[in-house]
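>>> fold the stuff below for me.
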Amino acid sequence: MEPVFFPDDHQFWYETLRTFGHIAYGGADFGEAVVTTQRITAGDYDGWHDQWLATADRVAAEGRRALAGGHRVSARDAFLRASNYYRNAEFFLHGDPADPRIRHAYDAQVACFRQAAALFTPAIEPVRIPYEDTTLPGYLYRADDSGAPRPTVVMFNGFDGSAEEMHFAGAAAAVERGYTVLSFDGPGQPGTRHHEGLVFRPDWENVVGPVLDHALTRTEVDPARIALLGNSMGGLLAPRAAAFDTRVAALIALDGVYDLGDITTAPFPGDRAEVERRLRADHDPELDGLLEAAMATDPMVRWSIGHGMYVLGSPTPRAFGAAYLDYHLRDGIAEKITCPTLVCAGTGDGFFTGQPELLYEHLTCAKTLLEFTADQGADAHCQAGAQRLAFARVYDWLDDALNVRETEAVGGH
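Purely as a prediction, here's the structure:
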């Protein structure tokens, strides 16, 4: 999809499209998003924060007024939108981890989402999932109040998204179809990075394992029909977990990723082995200079490296590039997956071009490649802007994979 806003800054445009996409499940209103966007100058991280924060504050205040007046649906809708706008506000600030605006907007995102969550029927339950010596924050969604076990989707976001955002990126759509949903933030994701300093780890099976342990304690979860959905970078982390945990009955990579080292090494001259050696070297001033130049000229590189250093705990751009090399499904990992797997792919994905196809090629399980195109308005990364279309196709596939009958589906969300 060609940019409608920020034609010379594809990172700003993608984040704007992402916000528009969340309209489908109540995460934005078109007019609110447009007028906010029109006040922002491309590349201005401070301006982006200030304008989205102002919109979020205004909409959150609408929610509080509605709730005080007993208007629960209006309050719920306002809190949902405000939550997403607060998420947007702190998105570009992670180049300075000490910036107090990060924590302020993130905490407001969570507070608004939890206010909205309490106003659903059934209510969306905040949960804390035991993990090593701490807990992971998440949410349990029920299709009804019966407590009966239902097919379940365990889901998580990727490189830069939150468990709260997963409401718009898969959770609400699943609950509409009668699924139980358990969403969570793992290490490196907002709920653990902002408050506990936890950073990403490549062996994601050691994250998903405790989450599945928790899921199996809930009566609403059918232990024989648990699907795992990973969004964005989660399209690599979810397959990694499924390769080592046979409790996963179906897998959705939205979109699929096979090897993040391809992304890190591709821009540099020389073969991959040489680039990897240089990324891991103690000193390489020339490569450091190339990275700094790329950050200065390419908005996508500027953001991805700055954010990547924050969420992977890397002290320099080159250290981030080296850490990224560990995130892959090579060496037979993809081939270990045994459950039915759906790999989604956007033909215009500007982040992970070719990665879904690589993952699909290496799978030896029952597998489906689901392609989304520009003609459908769905070719962007994670089908941003086409959520209703995308989740109809994703969950139709999952219904078949888990043998979910139409009679099991209920409304309520």
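
>>> only C-alpha atoms from now on, for both contacts and neighbour counts.
Will do.

>>> ok but residue 135 is inside a helix, no?
No: going by DSSP: H, G, I helix; E, B strand; the rest coil, the assignment for residue 135 is strand, not a helix.

>>> can you pull the contacts of residue 318?
279, 280, 287, 288, 291 (Cα atoms under 8 Å, 6 or more residues apart in numbering).

>>> which of these has the most neighbours?
Ranked by the number of neighbours (other Cα atoms under 10 Å), the contacts of residue 318 place residue 279 first, at 23 neighbours.

>>> another for comparison:
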Amino acid sequence: MRRLFFEHDETFWFETLRSFSHIAYGGADFGEVVETAIAITGGDYDSWYRAWLATADRVAAEAGRSLAGGHRVSARKGLMRASNYYRSAEFFLHGNPSDPRITTTYDRAVDCWHRALELFDAPAEPVRIPYQDTTLAGYFYQVDDSGAARPTVIVNNGFDGTAEETYFMGGAAALERGYNVLTFDGPGQGEAIHRQGLRFRPDWEAVVSPVVDFATRLPQVDAERIALYGISLSGMLAPRAAAFEPRIKALVAFDGVYDSAQNYIGEFGGDRAQAVAVLTAESAPEVDAAIAAAVEQSPSLRWLTSHGQWVMGAATPREFLATFCDYALIDGVAGKIGCPTLVCAAENDGFFAGQPEALYEHLDCPKQFARFTSADGSDEHCQAGVMVLAGCRVYDWLDEVFS
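Next comes the predicted model:
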């Protein structure tokens, strides 16, 4: 898709397009996104924060006035947008995890979302999912208040999303088609990293199985029709979980990922094993210098390593890339998936090009491949910009699987 803003910074453009995506289900408004983007200096993380914070504060204040006046619909819509704008505001600050703006802004995002939930027409509530010696934050959305057991979609965000955002990226589309929805933040994601300091782990079945345990105890969930919907990095994490969790009856990899680090480590060795050896060496000053130079030249790599060090607990960019290599479905893991699987792929994915095809090739289960192209404006990572179209294709497939 042609860049409308930030011609020389692909990360700022993609995150702006991501906000445009959320318009479809109430997470943004076109003019608000445009005016915010105009106020931002490309590549300047502080400028990004200030512009989105100002928009979020303004929208939240208006929502507060609507609520005080008894205008529930207006208040709900405003709080939903404000929550998402606060999420966007702190997005690029994670290179310094001690920055107090991260916690303050994240807390505002969650508070707005919780207040919005109280104004939903159908039941929607925060939940706490038991996990090891703590709990994971999530949300349970119901189609209506009938209490009927319905097919349910577990929506899991990826490398940098939140459980709140997943409502706009798969959750709302499921609800309007008669599916209940359970979303959650696993280790490294949303509340788990912001408030508990839980880092990512590659054995995602250890995360998803407790979520399925929780879901199957809910009377509104049809335990024989549970789908797992993994977004971005969870296009690898969700398949990993499904390979070891037979209660998952359908899987959506949105978009599919076979080897998360493959597209970033090729220059460090002739094959994967050699690259891993270089990245995990006790001392490799030349490699460190090469990575630093690449980070300096690439806005995407700059953001990837700064955020990645935080969510994976890595001390250096090289350590992060080494850790990232563990996030893969190699050695026969993909072949263990038994449920019907939909692998989505974007024609011009700037993060995981070629990965959906690799995942699809290694699957032995009933499978379908959904390619999204520039011809219909859906060629960006996770179909950013066309959430309605993406929802149609994903849930048409799931309707047929669960029929």
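
>>> so of the contacts of residue 318 of the first structure, which two are at opposite extremes in space?
Spatial extent of these (Cα to Cα) is set by the pair 280 and 291 at 13.9 Å.

>>> one step back: mind putting the contacts of residue 318 of the first structure in TSV, secondary structure and distance to residue 137 of the first structure included?
TSV is the format used below for the contacts of residue 318 of the first structure (DSSP: H, G, I helix; E, B strand; the rest coil; distance: Cα to Cα, whole Å):
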residue	secondary structure	distance to residue 137 of the first structure
279	helix	34
280	helix	33
287	helix	38
288	helix	36
291	helix	34
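
>>> would you convert those into TSV that also reports distance to residue 236 of the first structure?
What follows is the contacts of residue 318 of the first structure, written out as TSV (distance: Cα to Cα, whole Å):
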residue	distance to residue 236 of the first structure
279	21
280	22
287	27
288	27
291	24
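
>>> for the stretch 1-150 of the second structure, just list every one of the strands.
Under the criterion DSSP state E, counting those that start in this stretch, strands of the stretch 1-150 of the second structure are mapped to 124-131, 134-141, 150-156.

>>> which one of those strands is the most hemmed in?
strand 150-156 (a mean of 25; mean count of other Cα atoms under 10 Å).

>>> mean deviation of that one from the first structure?
Taken over the aligned residues, the distance from strand 150-156 of the second structure to the first structure averages 0.5 Å (mean Cα distance after the TM-score superposition for the first structure).

>>> next SSE downstream of that strand?
helix 171-175 (DSSP states H and E).

>>> so for that following helix, what gets flagged as buried?
171, 172, 173, 174, 175 (16 or more other Cα atoms under 10 Å).

>>> surely the third one and residue 391 touch.
Yes: Residue 173 of the second structure is within contact range of residue 391, at 5.7 Å (criterion: Cα atoms under 8 Å).

>>> which one of the buried residues of helix 171-175 of the second structure is nearest residue 189 of the second structure?
residue 171 (16.9 Å).

>>> touching, that closest one and residue 155? I think so.
Yes: with contact defined as Cα under 8 Å, residue 171 of the second structure counts as touching residue 155 (6.8 Å).

>>> just checking, residue 17 of the second structure touches residue 382?
No: Residue 17 of the second structure lies out of contact with residue 382 (Cα under 8 Å); the separation is 11.0 Å.

>>> could I get the buried residues of helix 171-175 of the second structure as TSV with distance to residue 223 of the second structure?
Shown next, in TSV, are the buried residues of helix 171-175 of the second structure (distance: Cα to Cα, whole Å):
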residue	distance to residue 223 of the second structure
171	18
172	20
173	20
174	17
175	17
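
>>> one step back: who wins for proximity to residue 195 of the second structure among the strands of the stretch 1-150 of the second structure?
Among these, strand 134-141 sits nearest to residue 195 of the second structure (Cα to Cα), with 10.2 Å.
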